[in-house]
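Visitor: model this:
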Amino acid sequence: MSATYLSRNLGPAFTLQVWNAATEELRSDETTMLVMVVSTPAITVGNKTTNQPRKLIRNPTGNLTRNTLRNKAPLPTKTGYLSFAVPVHENPDLFVVGLNNKIIIIRWNSSENTFHPDSALLAIVDETIPSNILSYGTVDKLGRLMFGTMNFDGLKLANVSTLNFDLDLKTHISGFVWCKGIVVDPQASQVKVYLVNSETHNNLIAYKYHGKNGKIGNSKVVFDWSKQEMSGFPRRLTIDRDGKLWIALDGGHGIIQVDPNGKPKKIIQYVGLPALSVGACTFGGPNYDILFVSTMPIFHESHHGQHPQTDKGGSIFAIKGLHVQGWAPEEFRLNRFIIDSIFPETH
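Guide: This is a model prediction of the structure:
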């Protein structure tokens, strides 16, 4: 098993999603990745077919900018807290993005310099709760968008909701401060949604999920974090093809692999990293057997408010040799008529 840098000093990344074949070295003679990194200040979208990976970044001033990994030239377009970005099915230039409490669609050709990508509002989430913002989003097997929110005032007003192909917004889980991570198991005999919930001691909760109608049912704790003698707490997570979960540990210097169906439910393995705050992990690469892990920089009083040189937070790592494979990410299957009404020339 080996871990290598994919990129360094990208800021405090909270999540990483790989949408297409990726190589950790990003060589220009290969098909480069389509990758998204979401963090408190950043969202990154990579390229599919050109010879250099590109990205969208929201810098600390709040602007959404477009860069390459090797040439950072900010191009401001939008402002706000960016939480996720997912591709739109059969539309390589369209992405659905979480921005504050809004879900928007943007058109962005990653092989061209576009200063102000076209965008449109799709939905407002938790509209009656002004202190809620989107915290993370993913897509289920049928192409529905599933996402959680967090409450900035520390109130138990956050929710988990879905947005379907016709933009019908439904709330399924309520009563907590922060949805820290969510993933759908695409192959379970009864489809499950796994959630890291701030109100249950950061335990991992499994919900029954009715894939056809999108309803979320009964829940149970499948991994009790309070019984683990480890530092940090779980954050974003991903799932491999064996149904095992890989969970980032914020404050825990690494990631853990957990079997949510095993007895007893305990940690299978721990993969340490030279970064205290680990934000998220996801599988990528041509065979989806590389685990990409994003980390966050830390700042400490003993270092005069600076980032300690020994901590590599703010880097993205590519871990090979785990002998597992993940799943290809799903795309949001937005109704064609809605797309055409927003971007008539895309059809």
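
Visitor: switch to C-alpha atoms for all contacts and neighbour counts from now on
Guide: OK.

Visitor: so which residues of the stretch 51-200 of the chain form strands?
Guide: With DSSP state E, counting those that start in this stretch as the criterion, the stretch 51-200 of the chain has strands at 54-58, 64-68, 82-88, 91-99, 102-107, 118-124, 132-139, 145-151, 158-163, 169-176, 179-185, 192-197.

Visitor: of the ones you listed, which is nearest Asn287?
Guide: Among the strands of the stretch 51-200 of the chain, the nearest to Asn287 by C-alpha to C-alpha is strand 179-185 (18.5 Å).

Visitor: contact partners of the closest one?
Guide: Outside strand 179-185, the residues within contact range by C-alpha atoms under 8 Å, 6 or more residues apart in numbering are 135-138, 140, 147-150, 158-160, 191-198, 234-239, 243.

Visitor: circling back to that earlier point, could the strands of the stretch 51-200 of the chain go into TSV alongside distance to Phe283 and mean neighbour count?
Guide: Shown next, in TSV, are the strands of the stretch 51-200 of the chain (distance: least, C-alpha to C-alpha, whole Å; neighbours: other C-alpha atoms under 10 Å):
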stretch	distance to Phe283	mean neighbour count
strand 54-58	19	26
strand 64-68	22	23
strand 82-88	15	26
strand 91-99	20	20
strand 102-107	25	20
strand 118-124	28	16
strand 132-139	14	25
strand 145-151	19	25
strand 158-163	23	24
strand 169-176	27	16
strand 179-185	13	24
strand 192-197	17	23
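
Visitor: next, the second sequence, to be compared with the first:
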Amino acid sequence: MSLTIKKIIEPLELGEGPHWDDRQQALYFVNILKGTIHKYVPATGEHTKTKLDGSVGFIVPVNGTTDQFLIGLERKFVIVQWDGKEGSATKIVRELGTVDQNVVPNTRINDGKADPRGRVYAGTMGHEDRPGNILPNQGSLYRVDKTGIHKLCSEIGISNGLAWDLARKAFYYTDTMERRIRRYDYDVDTGNITNLKYIFDLEKNKVDGMPDGTTIDSDGNLWVAVFNGSCVIKIDPTSGKLLQKVPIPVPQVTSVTFGGPNFDILFVTTASLNIGGAQEPPCGSTYMVTGLGVKGLPNMNFQC
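Guide: Sure thing, here's the model as predicted:
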């Protein structure tokens, strides 16, 4: 099967956080700056959205429900209810807590995913007074679970790129401003992470752009969206080798996840931020990549 890259959603300002819901065979994602959450059903082509009050950093379904989601809303972790219909109202079911309360000026939650046990890891990024001008070292990474909200690391520029590998007991993470990919030892029973090391350096591997959202395939290789790089790169995290570069026809590639009935479709979100010049359509579109010859792993839901 040959590689095919197909546009499925019209341009957004900052598409991010794709999550494939296997139960509903639907892709959820967010438009951060417009504060909207989105649902796309590939089988029908139906695309719906609704708006919240504030920027939305990520969306993860709550396990056991079809209409509740954990989202990062500005600096709060909240559970919202949405029926998935176009423009229908959302309701905040529960507020789990606010982070970075003593950080001035305000940070915001940027990216989040659930680990293999349904704990959500999500981080913040520094204040951005204009697109691309971000205060460094202001953010942190958090874990949200049944016992509360726990800070895992601090002095983060832009929190991004979360993935887990149970076989290798590894957690992969990215501070975009470092232009490197982190690896931690990961304890699935406690959710704790230790022993930071760096496994890939974009500059040393001559990859232009900044590492953004990340997913992992069933072989344990990482797929990393490259912002201002017009591509998704495939990395072997054990050897640190760059295995493949998948071209995306717009510069600002923001995140990736595998989905579809067989988990062999790579969904790619992008942005159209005015950084270094206006980004005209199709910048900001969402894409579906097929023919990669690999399969991903199921996205996990939040166990509250």
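
Visitor: got a TM-score for the pair?
Guide: TM-score for the superposed chains, counting by TM-score structural alignment, normalised by the length of the second structure: 0.88, backed by 295 aligned residues with a C-alpha RMSD of 2.4 Å.

Visitor: one step back: between the strands of the stretch 51-200 of the first structure, which one is closest to Pro297 of the first structure.
Guide: Of all the strands of the stretch 51-200 of the first structure, strand 54-58 sits nearest to Pro297 of the first structure, with 16.2 Å by C-alpha to C-alpha.

Visitor: tell me what that closest one is packed against?
Guide: With contacts taken as 3 or more C-alpha pairs under 8 Å, 6 or more residues apart in numbering; DSSP states H and E, strand 54-58 of the first structure sits against strand 43-45, strand 64-68.

Visitor: run the angle between it and strand 82-88 for me.
Guide: Strand 54-58 of the first structure and strand 82-88 are oriented at 150 degrees to each other (axes from the mean of the first three to the mean of the last three C-alpha atoms, to 10 degrees).

Visitor: just want the angle from strand 54-58 of the first structure to strand 64-68.
Guide: Going by the same axes, to 10 degrees, strand 54-58 of the first structure makes 150 degrees with strand 64-68.

Visitor: let's have the helices and strands packed on strand 54-58 of the first structure in JSON lines, adding distance to Gly314 of the first structure.
Guide: Shown next, in JSON lines, are those (distance: least, C-alpha to C-alpha, whole Å):
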{"stretch": "strand 43-45", "distance to Gly314 of the first structure": "13"}
{"stretch": "strand 64-68", "distance to Gly314 of the first structure": "17"}
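
Visitor: of all these, which one comes closest to Ile267 of the first structure?
Guide: Across those, the minimum distance to Ile267 of the first structure, taken as C-alpha to C-alpha, is reached by strand 43-45, at 30.6 Å.

Visitor: how distant is that closest one from the center of its chain?
Guide: Its chain's C-alpha centre and that of strand 43-45 of the first structure lie 10 Å apart, by C-alpha atoms, centre = their mean, to the nearest Å.

Visitor: then stretch 57-73 of the second structure?
Guide: That offset, for stretch 57-73 of the second structure, works out to 13 Å (C-alpha atoms, centre = their mean).

Visitor: equivalent range in the first structure for it?
Guide: The aligned range for stretch 57-73 of the second structure in the first structure is 83-99, by TM-score structural alignment.

Visitor: list the contacts of that stretch.
Guide: The contact list for stretch 83-99 of the first structure, computed with C-alpha under 8 Å, 6+ apart, reads 19, 36-40, 43, 45, 80-82, 100, 103-110, 134-139, 331-334.

Visitor: could you report the separation of the nearest residue to Gly72 of the second structure once chain neighbours are set aside from Val289 of the second structure?
Guide: Residue nearest to Gly72 of the second structure in three dimensions, not counting chain neighbours: Gly57, with 5.0 Å by C-alpha to C-alpha, 6 or more residues apart in numbering. Using C-alpha to C-alpha, to the nearest Å, Gly57 of the second structure is found at 23 Å from Val289 of the second structure.

Visitor: what do you get for Asn262 of the second structure?
Guide: The spacing between Asn262 of the second structure and Val289 of the second structure, counted by C-alpha to C-alpha, is 13 Å.

Visitor: and what of Asn137 of the second structure?
Guide: The spacing between Asn137 of the second structure and Val289 of the second structure, counted by C-alpha to C-alpha, is 34 Å.

Visitor: just Glu178 of the second structure next, same as before
Guide: Per C-alpha to C-alpha, Glu178 of the second structure is found 27 Å from Val289 of the second structure.

Visitor: list the contacts of the closest residue to Gln269 of the first structure other than its chain neighbours.
Guide: Computed as C-alpha to C-alpha, 6+ apart, the closest residue to Gln269 of the first structure that is not its neighbour in sequence is Gln257, at 5.3 Å. Counting by C-alpha under 8 Å, 6+ apart, Gln257 of the first structure makes contact with 244-247, 267-270.

Visitor: now, which of the residues you listed sits nearest Ala3 of the first structure?
Guide: Nearest to Ala3 of the first structure among the contacts of Gln257 of the first structure, with distances taken as C-alpha to C-alpha, is Tyr270, at 13.3 Å.

Visitor: that closest one: how many residues sit nearby?
Guide: Neighbourhood size, Tyr270 of the first structure [other C-alpha atoms under 10 Å]: 14.

Visitor: how about the contacts made by the counterpart of it in the second structure?
Guide: Superposed on the second structure with TM-score structural alignment, Tyr270 of the first structure falls opposite Lys245. Neighbour list for Lys245 of the second structure: 231-234 [criterion: C-alpha under 8 Å, 6+ apart].

Visitor: wait, doesn't Ile9 of the second structure sit right on Tyr287?
Guide: Yes: assessed by C-alpha atoms under 8 Å, Ile9 of the second structure is found in contact with Tyr287 at 7.1 Å.

Visitor: now, the most widely separated pair of the contacts of Gln257 of the first structure?
Guide: Pairwise distances among the contacts of Gln257 of the first structure were taken by C-alpha to C-alpha; the largest, 13.0 Å, belongs to Lys244 and Tyr270.

Visitor: picking that back up, nearest to Phe165 of the first structure, of the helices and strands packed on strand 54-58 of the first structure?
Guide: Nearest to Phe165 of the first structure, of all those, is strand 43-45, at 22.4 Å by C-alpha to C-alpha.
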